[in-house]
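Undergrad: Sequence first, predicted coordinates after that:
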Amino acid sequence: MRISGRALFIFFTLLYMEGLEICCGEANSTITCLAGEGEALLELKGSFVDDSHRLQSWTGEDCCSWKGVECNRETGHVVKLDLHNPVIIDYDRFNYDPEYAANYSRSCLGGEVSPSLLNLTRLLYLDLSSNNFSSAEIPSFMGSLKSLRYLKLSLARFGGNVTPYLGNLSSLDYLDLSDFWTNALTSDSLSWISSLQSLNYLNLSGVNLAQSDDWMYGINMLPSLIELNLSNCLVGRIPPLQHYNFTSLVSLDLQQNLINSTVPPWISNITGLLKLRLDGNGFYGSIPDTFMKLTSLRELGLSSNFFEGSFPSPVFSMVNLSYLDLYSNRFSGSIPSNITSLCSLELINLSTNKFSGEIPDLGTDPFGCLTNLQHLQLSYNSFMGPIPESFGMLSSLLELDISNNLLTGIIPANLGQLRKLKTLYLNKNSLSGMISELHFAQLAMLSELYMSSNSLVFNVSSQWVPPFQLQTIRLDSCVLGPDFPLWLRTQTKVEDLGISNASISDILPDWFEQIYSHVHFLDLSRNRISGKLPKFEESNLTDRRLVFRSNNFVGPLIPLPSDVYFFDVSDNSLEGNISIPEPTNLTVQFLLLSNNFFTGEIPTSLCQIKVLWILDISSNLLTGRIPDCFGDIQSLSMLDLSDNNLNGAIPSSLSSLTTLSSLRLHNNSFEGKLPLLQDWISLTILDLGRNDLNDVIPTWIGENLTSLRFLNLQSNKLHGNIPPSICLLEQLQLLNLVGNDISGKIPLCFGNLTGMNVDHYDYEYLFVDIDYGGSISEIIKGIERRYTKTLPFLVSIDLSNNNITGQIPGELMNLSKLLNLNMSRNHLQGRLPEKIGDLGALESLDLSWNDLSGPVPYSLSSLTYLSHLNLSYNNFSGRVPTGNQLQTLNDPSIYIGNNELCGAPLPNACPGDVPLPKIDEDTDDNEDNHDRVWFFTGMGPGFLVGWLGVCSVLYFKKSWNYAYFHFLENIFDKIKH
């Protein structure tokens, strides 16, 4: 039988309390409450706020019968006061369930703690935990309760500095000040703790000790300490000591303290440790070999650190280990097969490391080890090969998580024999094959099923009734169709359903709305489901997500549930007006209605939604103007109204949306001038292309929109020069001014656009995981492409179809990461910069229909990624450069309209080219043909030697030198071919 350190302590505490002969008055009616102590308790009651009436039994004269009060059966003194909140706090639920949060808050005692407590002179036990004292300081008079042996103030939301007068409680055995709410409790010194020489249990979890440099010295003076919890105390470091007095510890918890060091060596000397938790720090290096001495250890938590190396071998000396957590480190290599020798293991968590190789057989040990294993977590590694069939023999398994690896092959059918299994995570691997009813035959306890992102095909009977009732179903990218899976009708407790991209081509069945109208998360996207959208019941949740995108749903928009957080019906065939009833009750923050057939005007009711972050109603048939009230949606981060029939001026009220990061009004009929939007310092995307805007490019775009990366003003009626202030946009990586009436010269400062000179791998500035708000359509290589997830890699300048004059600045050649450069259909003159080869990332170059002249620079051939080139209809002259990537661009139309150009791939040869004599392929005299080839091959080098002597006197004449080397180049080409 395994007993934890805390269990041992509680056991001895209960024996101790029994020895005190504590009882409540209800058990012995002969006990009479001392009058003075009863009055003290009533005064204490009066200082509390008790909304739930927990203390309603505190009436009458016999205080020993009151709830939470216990007295000594001989003296009648109050010795125990237990006022802890009976409602157990679930912190996660508290954050997302308002009704639960309200009920919990009502059940808390609040107000103040009256000093009348001092009249309870024999009080041994005081518990005020899980209440809410609203960051009030712990009363200093508590340090005068000299008889106190047990003090628990955990989760009571006290704040301020911990009173050092608690150091006067010299009889204290148990002290718990832990709190996970806000680190509101602090202590700038723990010197007072050294006076508590009887202390066995100390829990300061959540107390901010960042300014307490002496915390270790005070605790080191406690020779009787059995259990120490300093998790989430922000200690930062462990100060060195010459001698450590922790030999009595059985439990040590230092989690979440940001300790950036190797593991302190003194830990290995606490050989009686049963529990060691070092999770969530900055510990690095390898696990010390001295950990082999911790042979009694039963719980080892090292997660969320920077440990590295192979699987830690000292673990194998911990023969009683039941809990092993190495989650989120840098361990690598394979898992040793002798891990099966740790027979007591109940939890193994190796997730989020760099482990590789095949997973060892964990269920085939001849001695029956690992029969107690309940949790096996191996996700986010690089494990390869098949799932071991031996997993089906781990009969105690409750959780199996091998997701996010490189596993292949089929899923063993004997996993269906794990009768106790509750959660199964196989998602994001490369598993394949059929899934049959056998895979779930005995899984009556299963509640969470994750198989997404594999190549699995469900082959179950239409009459199949699964043995389980699932709460979570994630089968995205599995083949469930073409019919809608009928077995889903049996799952009446589902809260989370994800079956996107499941090859379903069917009408949404009538029963779906009835069974799944309460779900918290629903994703039916990327199927071909038809019919009308289902309606949903209201719930008490605040972050419900409903995703129907990319299907064939028809009909009107359904009323949005008030609790929906994310709602996506984009890319369907919905129609009618956009109706948003009771918008002030909505919690929706992501509203995606794009690519449907919605008509009418944009409803002003959208302006009344409380916190709307993303609004995408692009690609519909909307008409009218943008409502002025849109400027009131202060939370708006992304607004996409592109590809509609909207008109009128862009309202100046939008200038108040200072948190906007993306504005797309592309392809409408907006007119007039650009509104003054100079306060949009967070704007990343500004797409006003394909409208009827008539204005100059305002200077404030460059001067104020300092975060701008993508600027699209194409196909408007913009005129005037390009303002040099555009060059102030250091992060700019897309400039599209196509199809306007822009004149003047290209600013020389374009070379300062450093956003086109760096790699863009930072996805954080866009919501690129879902295609909304952060997308741009751009013509690259003559094809219009839509950039969504690849948007960070779009680096382009397109000034085509304007009236720009002057030369192409040489400074432009500094933009080494530029992918697309299009300046066609302008009036550019002069030569192409010789350093055009410095645009090393260039994939597409179009300079056609200009007045450029001179030779095509030879450096063009060094552009190894160039796959689209158009220099047609200019005045280029001389030989077309050859070599490298240009050899693949052999379409003559690339250079057509340049009458002075010559050489391949153009049909006209350059002056001085000597064609090789034609070989008659029909002759039978193959030997003669062979000799003729060798004759001309040998003639070339001989002719060159002679020519060198004739032309050496002309070496220093530039024009002769130029013609001479082009002649040599032509000869070598003829010899080569």
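TA: Sure, I can see it. Treat the numbers as computed from the prediction; the structure is a model and nothing was measured. Residues are numbered from 1 along each chain as shown.

Undergrad: make it CA atoms for all contacts and neighbour counts henceforth
TA: Noted.

Undergrad: if you count residues, which helix in the protein comes out on top?
TA: Ranked by residue count under DSSP state H, the longest helix found in the chain is helix 926-951.

Undergrad: for the following helix or strand past it, packing partners?
TA: Along the chain past helix 926-951, the next helix or strand (assigned with DSSP states H and E) turns out to be helix 958-976. Where contact means 3 or more Cα pairs under 8 Å, 6 or more residues apart in numbering; DSSP states H and E, helix 958-976 is packed against helix 926-951.

Undergrad: What segments of this structure are helices?
TA: Listed from the start of the chain, the chain has helices (DSSP H) covering 5-19, 35-47, 91-96, 98-107, 215-219, 510-516, 700-704, 926-951, 958-976.

Undergrad: what comes up buried for the longest helix of the chain?
TA: The neighbour-count criterion (16 or more other Cα atoms under 10 Å) identifies T937 as the buried residues of helix 926-951.

Undergrad: helices or strands up against that helix?
TA: Helices and strands in packing contact with helix 926-951 are listed as helix 958-976; criterion 3+ Cα pairs under 8 Å, 6+ apart.

Undergrad: go again using 6 Å as the cut-off
TA: With contacts defined as 3 or more Cα pairs under 6 Å, 6 or more residues apart in numbering; DSSP states H and E, there are no secondary structure elements packing on helix 926-951.

Undergrad: what angle sits between that helix and helix 958-976?
TA: With axes from the mean of the first three to the mean of the last three Cα atoms, to 10 degrees defining the directions, helix 926-951 sits at 170 degrees from helix 958-976.

Undergrad: Contact partners for V611?
TA: V611 makes contacts with 589, 635, as judged by Cα atoms under 6 Å, 6 or more residues apart in numbering.

Undergrad: And it, how close does it get to T604?
TA: In this structure, V611 lies at 15 Å from T604, with Cα to Cα, to the nearest Å as the measure.

Undergrad: Hmm, Y565 is touching L591, no?
TA: No: taking contact to mean Cα atoms under 6 Å, the distance of 8.4 Å between Y565 and L591 leaves them out of contact.

Undergrad: Presented hereafter is structure B, for comparison with structure A:
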Amino acid sequence: MHLSNNPSLLLNVDTDWIPPFQLHSIGLSSCRLGPMFPKWLLSQKNYSWLEISDGGISDRIPKSFWMTLSSKLNYLDMSHNKIYGTLPDLQILVTNIQSEIDLSFNNIEGTIPSFPKSVTSLFLNNNKFSNPIPFLCPKDKLNLQNLNLSNNLLSGLLPDCWVKFDQLLFLNLENNRFSGSIPASFGYLKKLQSLHLSNNRFLDVRSVTNCTSLSNLDLARYSLSGHIPTEIGNNLRGLSFLILKSNNSLSGHIPTEIGNNRKILDLHMNLESMTLLARLIDLSNNKLEGEIPLEISSLVGLVALNLSRNHLHGNITAIGHLTSLNALDLSNNRFSGEIPTSLADLNSLGVLDLSNNHFSGKIPTGPQLQTFNASSYKGNPGLCGMPLPKCPWDQLPDNNPGNNDNINRQDKSGIDDFHLGLYISVVLGFIIGFWGVCGSLVLKRYWRIAFFRFFGDVKDKLYVMVSVNIARIRRRQ
């Protein structure tokens, strides 16, 4: 039965109703099932798929539900409800299921219990769990490949039991209150590809660099201090996504070893309704110092680079070799010198912020750099050229107001001379044209007689021609 995505569908049945049928698949997401937990599910024994997410359920999950869970189950989704209370020890109640379990976006609290070792994906994020120890230190190895515990109330040290999770591909612990060091047993996560630890209170993450299959690593917004570990470049050669932004205690130089990560960086970001696939290095809002290492120029696939709000200085020559770059933010640093002309040749560059640095000279002319607003270059007093004001050496050579007055006077004088010449020409033309003809007729009697005789003959010919044509027309009528 699949009736998902029908928010107007209301399943109004008695609490003691027992369906006279057995379902093999139940899909009722985004239907109105609540607010009570649908107890008719307890009578179903054969389903392999149960999806009741976003059903308006505001109740506890009865213990009997877990006890009657079908052994054929391979997918269970109760996410995006308002389910509350605690979970029982599911390793005892539920056995022999190889399934994905999603209880995310609820109000479940307390201890994260042990789950069956055959569960492959577990999503408990966005709840109120506070104690992860029983779950993170299981008796047996688990087959978990995907684990999301983010956005809970988990705190304290991570237990050193990660050898039991050696099948993990995806792990998300972000937005909790974990502290201390990442345990050494993290090195057993050789298959781990995506790790999210942002917004915690870890102080040492060097054990993460032993997860040699990592392609996605998010260490943003937590208390990481000291230098960026050089092992990130040496050990994580396949790293595709690295976020270290907003670690306000992170200092030192950008390690030259970062140039070893030739694949850096593939990022899949979900920004509200926009999904962006990019290649990114984000080290913004730290206390990094020194120059940009030349080795960064070897990252020819880099699409986005954000080094803003640090204490970096020197020139940015290496940036001009990143031919795939389409977003660059170097704002609020201490970079100096001229903007390299190679930056003007980056035809794909669509986002640029070089503001609040010490750049100087003329902005290079190119297909992209003049298309950005002046705000992209503000706070660089020595910088000039479009879209900023013109450079001093591009101005007119003489800006003396006295010279301008002389030029204006010369222009007015030229205009007066032109008018005078025009008047003289008109007068002379009239005199020559009029008196050249009329004067000759007055002075020469013979010319005068011939002139009037000519016009008399023309008049007679016209009169005869008109009279003849009128007579012809009358005869035809």
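TA: Sure, I can see it. Everything numeric in this text was worked out from a predicted model, so none of it was measured.

Undergrad: The longest helix of structure 1 aligns to what range in structure 2?
TA: The counterpart of helix 926-951 of structure 1 in structure 2, using TM-score structural alignment, is absent.

Undergrad: what do we get in structure 2 for K45 of structure 1?
TA: Structural correspondence for K45 of structure 1 with respect to structure 2 (TM-score structural alignment): none, the position is unaligned.

Undergrad: typed the wrong thing, it's D640 of structure 1
TA: For D640 of structure 1, the aligned residue in structure 2 is N172 (criterion: TM-score structural alignment).

Undergrad: count of residues packed around L136 of structure 2?
TA: As a burial measure, L136 of structure 2 scores 18 neighbours (other Cα atoms under 10 Å).

Undergrad: no no, P905 of structure 1
TA: Other residues within reach of P905 of structure 1, judged by other Cα under 10 Å, total 19.

Undergrad: Pull the contacting residues for it.
TA: Counting by Cα under 6 Å, 6+ apart, P905 of structure 1 touches 890, 892.

Undergrad: do I515 of structure 1 as well
TA: Listed by Cα under 6 Å, 6+ apart, the contact set of I515 of structure 1 reads T492.

Undergrad: residue boundaries of the strands in the stretch 301-450 of structure 2?
TA: In order along the chain, the stretch 301-450 of structure 2 carries the following strands (DSSP state E, counting those that start in this stretch): 304-306, 311-314, 327-329, 334-337, 351-353, 358-362, 382-384.

Undergrad: would CSV of these with distance to S43 of structure 2 and mean neighbour count be doable?
TA: Converted to CSV, the strands of the stretch 301-450 of structure 2 look like this (distance: least, Cα to Cα, whole Å; neighbours: other Cα atoms under 10 Å):
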stretch, distance to S43 of structure 2, mean neighbour count
strand 304-306, 54, 21
strand 311-314, 65, 19
strand 327-329, 56, 20
strand 334-337, 69, 20
strand 351-353, 58, 19
strand 358-362, 72, 19
strand 382-384, 75, 19
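
Undergrad: what's around the nearest residue to L242 of structure 2 once chain neighbours are set aside, how many residues?
TA: Sequence neighbours aside, L217 is the residue nearest to L242 of structure 2 in space, at 5.0 Å (criterion: Cα to Cα, 6 or more residues apart in numbering). Here the count is done by other Cα under 10 Å, and L217 of structure 2 has 23 residues near it.

Undergrad: Aligned to P482 of structure 1, what sits in structure 2?
TA: Under the alignment defined by TM-score structural alignment, P482 of structure 1 corresponds to S8 in structure 2.

Undergrad: neighbours around W40 of structure 2, how many?
TA: Using other Cα under 10 Å, W40 of structure 2 has 15 other residues around it.

Undergrad: what's the answer for K412 of structure 2, then?
TA: As a burial measure, the neighbour count of K412 of structure 2 was computed by other Cα under 10 Å and equals 12.

Undergrad: quick one: contacts for it?
TA: K412 of structure 2 sits next to no residue when contact means Cα under 6 Å, 6+ apart.

Undergrad: Return the residue of structure 1 aligned against it.
TA: Structural alignment (TM-score structural alignment) places K412 of structure 2 against a gap in structure 1.

Undergrad: And S342 of structure 2, how far from S355 of structure 2?
TA: When distances are taken as Cα to Cα, S342 of structure 2 and S355 of structure 2 turn out to be 19 Å apart.

Undergrad: which of these two has more neighbours?
TA: Relative neighbour count places S355 above the other of S342 of structure 2 and S355, with 21 against 16, counting by other Cα under 10 Å.

Undergrad: for the alignment partner in structure 1 of that one, what are its contacts?
TA: Using TM-score structural alignment as the criterion, the counterpart of S355 of structure 2 in structure 1 is S872. Applying Cα under 6 Å, 6+ apart, one finds that S872 of structure 1 lies in contact with 848, 894-897.
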